[in-house]
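K.L.:
After the sequence you'll find the predicted model.
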Amino acid sequence: MSTHHAEPSTTPIYDDDVDDTKGKAYDGPTTTVNTVEDGSPADDVEVDVHTHLRDGVVRNMEQRHIQMIALAGTLGTGLFLGSGKTIAHGGPAGSLIAYLITGSMAYAMLVCAGEMAVFAPISGGYIHYAERWLHPSAGFALGWQVIFQYCISIPSEIISAGILISFWDKSFTIGHQAAYIIAMSAFCIAIQFMGVRWFGESEFIFATIKIALVVGLIIAGLVVDLGGGPDGDRIGFRYWRDPGAFAPYHSPNSLGKFLGTFTNFVQAAGSYMGTELITIAAAEVKNPRVSVAKAVQRLFWRIIIFYIGSILIVGMLVPYNDPTLLQSTGTAASSPFVRAFNRAGIKALPSIINAAVLTSAISSGNSLTYSVTRMVYGMALRGHAPKVFARTTSKGLPIVSVTAVSFSYALAFLSLSKGSSTVLNWLSNISALSGYICWCIIGLTYLRFKKGVEAQGMDRKKFHYYNRFQPWPAYWVIFWCLIVIIFNGWEVFTKGNWSGTNFVINYINIPFFILLIGGYTLIRRPKFVKLEQLDFVSNIPTDEEVSYEEPEPKHWWGKMFNYIFT
């Protein structure tokens, strides 16, 4: 592995033997925040990124929770249902290349975010890091763009879950769909109000189901490919030869094969987006400097086994010219795994897969809700959102933020009206590419974080987690994100395919992000902080404040459980 992971100690977060003129907090104007009884900022206090704040959330999430969230938190409909479209567009090799490159981007992004999160496991996650170490306007713009993206994605996941239930409900009506939306929304909202411990437990269960599903599908697919199916047909790499490894897209020649592969980047990203959640959860997990470091390291194997393994198996079992790959029903009937097993004569799996994918959709809605409530809370804590959203209960629940975000579930009811559902789909498409902007900003933030650390004489090798190949992972994720952001809408410029609506959907994120940055800069006029003055001290807990020793299990099965999940 290309990482370093040290056990927690009682030493400071960085070497204090360095020159005492370096590594100090920003010495510009700051205000000590007076807090009200619930831990939120007092109404008469102006807060900013450099202020010493009392973080009102509580570390109630266990190590096993964040490990499972890291392993399977983003496994969902994008992989189980949407991967068939990638095979149809790019062929088995084109899909594999797209998932490999996008997976490398996800890992590169997370080693950047992970190093910052282990150093500063505080509320706001990567959004706060951007405003603190890149520029306040970048953090403000990133925060509100991601909040908008997630608030649109939450109802989309609930709608997807309702459609998955229609797989069994043969008399699926608008009334039934409304009832499913209400039930699943109430379930997810209830978990959020019960606190982070219950969120962690629910995601642990959902993640276990998803891991069991994907491992089972990979093993079953390999058995079928080697001739172990009912028909006894040994497939091997037959479909890589005929009809071929690459599917021509919009063009029958090599250009079409390239375009098919490139088009899959956005589709593949939908499977990986959300991996940055663990930096948001770092503020509420026990022993974050160990937990988050382990979670980042395990992402590498998750990408290789779950994502790359799955797309490789599907590409071996189904030819890219199978017309059923582009038939989207929103249920297990759309899954390329189901298509593959149906071709092999296995008919019993669709209901099992549909049930597991249903839990994935609910899990995604649950995780998105948790993430956006903590984003809103972190933004409010530092004056980038109304202060009322920074209020917490005595148990550390950001009650106002949770309440406000819960209203986004109401957007799911737009799916009951044909005209309104078009608007919702349009908004969902607009927010789809925000993830690449987010990853790009994380990479840029890390570069400045690293330069600031070096400028202040700190030794990254003494951090609890660092990546020895930096800054190359940061350059890698920035390069590919810019490529996809700029060229993702190439289809609208091809002959006969121009559409003003599609052009707006593909590129509206760019002016929206620039507008947020420009508006914040004009109104707040934040100062650009020099590398030597970047704040690596304020509000960052010491090792003593966040260290936690897991109780030693008394039985052998407990020891095995800890070995696997922590």
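P.N.:
Perfect, thanks for sending it. This one's a predicted model, so the numbers in the text were calculated from it and none came from an experiment.

K.L.:
Every contact and neighbour count from this point should use C-alpha atoms.
P.N.:
Will do.

K.L.:
what residues are up against residue 124?
P.N.:
With contact set as Cα atoms under 8 Å, 6 or more residues apart in numbering, residue 124 has these partners: 280, 374, 375, 377, 378, 379.

K.L.:
Those residues in helices, which ones?
P.N.:
Counting by DSSP state H, the part of the contacts of residue 124 found in helices is 280, 374, 375, 377, 378, 379.

K.L.:
pretty sure the second one contacts residue 280?
P.N.:
Yes. With the criterion set as Cα atoms under 8 Å, residue 374 and residue 280 qualify as a contacting pair; they are 7.0 Å apart.

K.L.:
Alongside the first one, take a look at this:
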Amino acid sequence: MDVEKKAASGAEKDSQSAISVESHLDAREKDKVQRKLQQRHVQMIAIAGTLGTGLFLGSGFALQGAGPLGALIAYALVGTVAYSSLCAVGEMAAFNPTSGTFPHFAARWVDKALGFAIGWNYFYGSVMAIPTEISAAAILITFWDDNPNHAPAYIAAILVVMISFNLFGVRYFGEAEFYFCLVKIMLIIGLIIAGLVITLGGGPDRTRRGFQYWKNPGAIARAGLVDNIDADKFLAILSVIVQAAFSFQSMELVAIAASETESPRRNIAKAVKRVFWRILIFYILGVLITGMLVPYNDPELLHETGNAAQSPYVIAINRARIKVLPHIINAAIFTSAFSAGNSFLYSSSRVLFGLSIRGQAPKIFGRVTKGGLPLISVAFCSLFSLLTFMTVSNGAATVFGWLVNLTTVGGFIGWWVINCTYLCFHYGYKKQGFNRKELLYYSPLQPYLAWWGIFWATFFVVISGLQTWFKWNTSTFLTFYINIPIFIAMYFGYKVVKKTRIRRWDEMDFVTGIPTPEETEIPEVPPKNIWEKISSFIF
């Protein structure tokens, strides 16, 4: 904390005298959002904010593609990269809790051109994820009503409710996400318990499954790409990396919300520290149980419905002759899809707002209401949700699928930039004589964790379109890889036009526009009774 105060108060150092203060760094006069997200909101968003169909249904695709062990390896590996990225952005956000999050950090501590490129890249990925989750929610309704003529009405109803939560203000968004996250947490815990009971023979059918599917048909499935069995199994694991990554998408939401969070430094520190257990329990344990419920070649698992009927949990529950539970699971997964779309609308609007107040997006998106809501940004991002109606038409659904695939590599690029930015922050902070161990939050695994994230994010980008290497499809190849030249073009285009340069460690600005702890932190009130102590422990 002493270092934070010293940096925030503008301690006079020889190295600081060389810094060229740029107006875009200090957007305090334009950053008029208000800190209305409470501690319980932030902690719950960190625990389950972006849990959606990527985990509840996507784990079935991963099981089908790579087998139980292959899916477990893929999810565990991607989880470490997502965790490295969250630790990196969490430390930077706790140091500088202002609007713009990691695109601003990239512009501030690496290169303005990098901030521009990753900001628009992340914005695109987030707004395209909105219709993805809404369409998933609409498909989940087909579990009860499979009349295609009703789909537009369901989509419209979902859109109205979701957009309303964001237009009413961040407090309403926080309250909605708090209860949605409670439902998701109860769902995943309930599924894990139900899965264990069924696996151990506790269901009405009294069939003990255990690890029998790891033996027959096997622990790792074949990809069907090459003749060599071992090589083909290895390729199967790589082929589900993208599916696993979709489940971890936007875990950095808690850092994006830093500028609208009360006591952001303390609350972000708490949130990031708990994410490791979230990944271990919800993702890794969940995928492990999934692989024990059904074999990867199960006919019902291969039958794509888009609703809970294709979930390994529902398949196992139906076979265990448990009647009502599948309907409850489908309803909870529907809530998860809605919540994830709601979160993506929030994150995309805040990234756009952050770009605007620093001159990297049209000024109109930087306007806020008296209550601190970036209304124009929210309204603009809401327009992209209308793309969900494309899924009603078969031809439009194909185009929509291409647009969604474009975001996959964009997510990997985002993780890569976050970790690269952190390394610059880490070494620059050290170069200027500051001690990051005195910060309110720092990861003891850094900078090694960031190097790990950079290596694997690069690898994921390269192999994202792996199947097209063996079974060529031009449109599929382009949807996976065209984001790379687009990102490079945005970076160098902005660099040439604005004549930016990469910052040296000794000229990075750790002072301008960064609020002091006294400006952001509210004194923490100790719990007075047993219920407050339990609440403090959980949240």
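P.N.:
Perfect, I can see it now. Nothing here was measured: the structure is a model prediction, and the numbers come from that model.

K.L.:
Would you mind grabbing the residues shared as contacts by residue 374 and residue 280 of structure 1?
P.N.:
123, 124.

K.L.:
Most neighbours among the ones in helices among the contacts of residue 124 of structure 1, which one is it?
P.N.:
Neighbour counts for these (other Cα atoms under 10 Å) peak at residue 377, which has 32 neighbours.

K.L.:
Tell me which residue of structure 2 lines up with that one.
P.N.:
Aligned counterpart of residue 377 of structure 1 in structure 2: residue 353 (TM-score structural alignment).

K.L.:
Next: residue 99 of structure 1.
P.N.:
By TM-score structural alignment, residue 99 of structure 1 lines up with residue 75.

K.L.:
Could you find the closest non-adjacent residue to its match?
P.N.:
What sits nearest to residue 75 of structure 2 in space, not counting adjacent residues and going by Cα to Cα, 6 or more residues apart in numbering, is residue 244, at 5.4 Å.

K.L.:
what about that neighbour, how many residues close to it?
P.N.:
26.

K.L.:
To which residue of structure 1 is it aligned?
P.N.:
Alignment note: residue 244 of structure 2 maps to residue 268 in structure 1; criterion TM-score structural alignment.

K.L.:
Same check on residue 477 of structure 2?
P.N.:
In structure 1, residue 477 of structure 2 lands on residue 503 (TM-score structural alignment).

K.L.:
tally of neighbours for that match?
P.N.:
By other Cα under 10 Å, the residues close to residue 503 of structure 1 number 15.

K.L.:
Residue 139 of structure 2 now?
P.N.:
Counted with other Cα under 10 Å, the neighbours of residue 139 of structure 2 add up to 23.

K.L.:
name the element it belongs to?
P.N.:
helix 112-141 (DSSP states H and E).

K.L.:
That helix vs structure 1 - mean distance after superposition?
P.N.:
For helix 112-141 of structure 2, the mean deviation from structure 1 after alignment is 1.1 Å (mean Cα distance after the TM-score superposition for structure 1).

K.L.:
Which residue numbers in structure 1 does that helix align to?
P.N.:
Using TM-score structural alignment, the residues of structure 1 aligned to helix 112-141 of structure 2 are 136-165.
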